[in-house]
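Visitor: show me how the following folds:
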Amino acid sequence: MTKPDSQALMGVQLLEVSAGLEGQRIDNFLLARLKGVPKTMIYRILRKGEVRVNKGRIKPDYKIKAGDVVRVPPIRMTQADEPAPIAKGLLERLEAAIVYEDKGLIVLNKPAGIAVHGGSGLNYGVIEAFRQIRPQNKEMELVHRLDRDTSGLLMIAKRRSMLRYLHEALRGDGVDKGYMALVRGRWPATRKQVDAPLQRSNLRSGERLVEVNPEGKEALTLFKVLRRFGDYATLVEASPITGRTHQIRVHALYAGHAIAGDSKYGDDIFSKEIRELGGKRLFLHASDLKVTLPDGEVLAVHADPDEQWQAVVAQLEQA
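Guide: Coordinates of the predicted model:
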């Protein structure tokens, strides 16, 4: 007796982007519409260039426009399109992390170690969790992203109009974001900015790597010393003026002061010493967010880093 096929082959699809959906990344657009298709499959066809927009190739970070026609190649989809249930404990943890909410926006203090979305071997992230927490909000989307290991303030739009508004604000100077970072060595007070172009490349494994390169895109980060721990480490405030991938992490390394716990751009010895103090995380935290809302109200939010971070800082103060 043969088992019933749990998958069905879906033929070529042409998806037209209607007004009101513009500004989304192509991966989020497809994830919302190809229910039952494994996330790994969606990211695979994007990486291989099999998804076409207006008959042309696009990059995985392409942002869709109203009127675009997206061609999806034949792919297999599961018959069940219900999302995998997410552990109740995680849902409650994320619910408790909300620091601001209104009818169009959620701001939460994302814990370190939780991805903002599923993909690359992950079944879910923050956005999938919130779609289960708030099933009535059908248009919920991430406004921006944080690296999985970075903690701190993350915006989720509950309405398409809010998403469009905040994307426009992010493209201009309507959103101010501030970060805290624990870095190696004594950051000099005179080093107030790092202005160095960044270039991104993708390794064969699919991992992204960013480096300072004269041929890269303009990137500027402002830095301010918050607290020094002798010559051993410094707590700094970092304000990215541009929004490049891994910008703060690479600029800190370029300045000679790698961030603690950074497995990609950090200093292994420094990170090991901080880990021995109990700091088993990346010491980069999105602490401050300031944005003017559509009604003219200025929203300013601050979030402290977690207890693990604060415990390490307390030990450094006593050393």
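
Visitor: hey, let's count contacts and neighbours off CA atoms from now on
Guide: Noted.

Visitor: next one: the closest residue to residue 266 other than its chain neighbours from residue 268, what distance?
Guide: Once flanking residues are discounted, residue 266 sits nearest to residue 258: 4.9 Å by C-alpha to C-alpha, 6 or more residues apart in numbering. From residue 258 across to residue 268, the span is 10 Å (C-alpha to C-alpha, to the nearest Å).

Visitor: those two: which has the busier surroundings?
Guide: More neighbours surround residue 258 than the other of residue 258 and residue 268, with 26 against 15 (other C-alpha atoms under 10 Å).

Visitor: pretty sure that one contacts residue 183?
Guide: Yes. Look at residue 258 against residue 183 with C-alpha atoms under 8 Å: they come within range, at 5.4 Å.

Visitor: overlap in contacts of the two?
Guide: Common contact partners of residue 258 and residue 183 (C-alpha atoms under 8 Å, 6 or more residues apart in numbering): residue 252.

Visitor: could you also give me the structure for this second sequence? I'd like to compare it with the first:
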Amino acid sequence: MGNGVQFLTVPEELAGQRIDNFLQARLKGVPRSRIYRILRKGEVRVNKGRVKAEYRLKGGDQVRVPPIRVAEESAPAVAGDSLRKTLEAAILYDEGGLLVVNKPAGLAVHGGSGVRLGLIEALRQMYPNSPFMELVHRLDRDTSGAILVARKRSVLLHVQSELRAGKLGKSYLALAAGKWPRGRKLVEAPLRKNTLKSGERMVIVDGEGKPSTTRFQVEERFKGATLVSAEPVTGRTHQIRVHAQFVGCPLAGDVKYATDEINGAFRELGLKRLFLHSAGVRCTLPDGSRVDVKAPLPAELESVLAVLRKG
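Guide: I've put the predicted structure just below:
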């Protein structure tokens, strides 16, 4: 499909957003590499001038967007009725320009790398009159639970500043294989991203990696498993999962960091996914009001705990 030249006026609430992200949200189905190419070639103009991808928009800017053909196979995926209903029921909080969503496991937070539709794309379709919709942070695709989404740029900047300053609270519930070491409440182990020969991306504990800290608390002990709460002090990729593996208790259902033998044993208990759930988030809004939202544990994880409690 093809479109003619578009001239877009930047609303005040999008002031400060990068031009590449602005275009990505409006050119549905256009690969990010293509957006960078039209920026490099000067086909996108802001106030009749060329800009780089990192240019931050100002309210009232006039953006010229060239006609772009999008192959039918790369046309944007549409959130179906089932997903929309699931997400509507998963909205835990929607006030002051902040959404808290109880993300289902298996749903990526954004499209890309073979994923055509993620949480943020679905939310933009569900809130067509909301000019701004951005993830504050991320969750792994296989992790369920509370995730913060900003509906105002001022909220995004404020909450992300809290995240960088370590003021944003995130708590998780996880089922660890084996007996969690008594007294082990803090794991400090540097993490480094690593790509295997197969192309699979893993995270490993490495002295040259980035400093990483997670607080753990035992919530309940079972035969062969331990329910723990985890609060990441730093926010590295797969941090909780790798730190749990590091102390000898990988998370149940973790296909990357637990053995097939461990995962097979938990499958027999009815576990069909990674047992890691974002159970709560805490932050403040720009006006100082506090947000503290809990996300209930999904039924498929509760049922596994029920089996374990029976012994």
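
Visitor: just the TM-score for the two chains, thanks.
Guide: Remark: TM-score between the superposed chains equals 0.82 [TM-score structural alignment, normalised by the length of the second structure]; 286 aligned residues with a C-alpha RMSD of 3.2 Å.

Visitor: hmm, back to that, aligned to the residue nearest to residue 266 of the first structure, what sits in the second structure?
Guide: In the second structure, the residue matched to residue 258 of the first structure (TM-score structural alignment) is residue 250.

Visitor: one more: residue 100 of the first structure?
Guide: By TM-score structural alignment, residue 100 of the first structure lines up with residue 93.

Visitor: repeat that for residue 112 of the first structure.
Guide: By TM-score structural alignment, residue 112 of the first structure lines up with residue 105.

Visitor: how about that match, what does it touch?
Guide: 141, 142, 143, 144, 145, 273.

Visitor: in which helix or strand would I find it?
Guide: Under the criterion DSSP states H and E, no helix or strand holds residue 105 of the second structure.

Visitor: need the contact list for the residue lying closest to it once chain neighbours are set aside.
Guide: Leaving aside its chain neighbours, residue 105 of the second structure sits nearest to residue 144 (4.4 Å; criterion: C-alpha to C-alpha, 6+ apart). Residues near residue 144 of the second structure by C-alpha under 8 Å, 6+ apart: 102, 103, 104, 105, 106, 276, 277, 278.

Visitor: before we move on, which element is the match of residue 100 of the first structure in?
Guide: Assigned by DSSP H and E, residue 93 of the second structure belongs to strand 91-95.

Visitor: go ahead and name everything in contact with that strand.
Guide: 99, 100, 101, 102, 293, 295.

Visitor: now the angle from the next helix or strand after it to strand 91-95?
Guide: Downstream of strand 91-95 of the second structure, the next assigned helix or strand under DSSP H and E is strand 98-103. Counting by axes from the mean of the first three to the mean of the last three C-alpha atoms, to 10 degrees, strand 98-103 of the second structure lies at 180 degrees to strand 91-95.

Visitor: tell me the helix or strand right after strand 98-103 of the second structure.
Guide: Downstream of strand 98-103 of the second structure, the next assigned helix or strand under DSSP H and E is helix 119-126.

Visitor: list the contacts of that following helix.
Guide: Helix 119-126 of the second structure is touched from outside by 78-79, 84, 103, 107-111, 130, 133-135, with contacts defined as C-alpha under 8 Å, 6+ apart.

Visitor: hmm, 10 Å instead?
Guide: For helix 119-126 of the second structure, the surrounding residues in contact (C-alpha atoms under 10 Å, 6 or more residues apart in numbering) are 25, 28, 76-80, 83-84, 87-88, 101, 103-104, 107-111, 130-135, 141, 149, 151.

Visitor: can you tell me which of those residues are in strands?
Guide: Counting by DSSP state E, those place 101, 103, 134, 135, 149 in strands.

Visitor: can you redo the residues you listed as CSV with neighbour count and distance to residue 221 of the second structure?
Guide: Below are these laid out as CSV (neighbours: other C-alpha atoms under 10 Å; distance: C-alpha to C-alpha, whole Å):
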residue, neighbour count, distance to residue 221 of the second structure
101, 24, 29
103, 26, 27
134, 20, 38
135, 18, 35
149, 25, 34
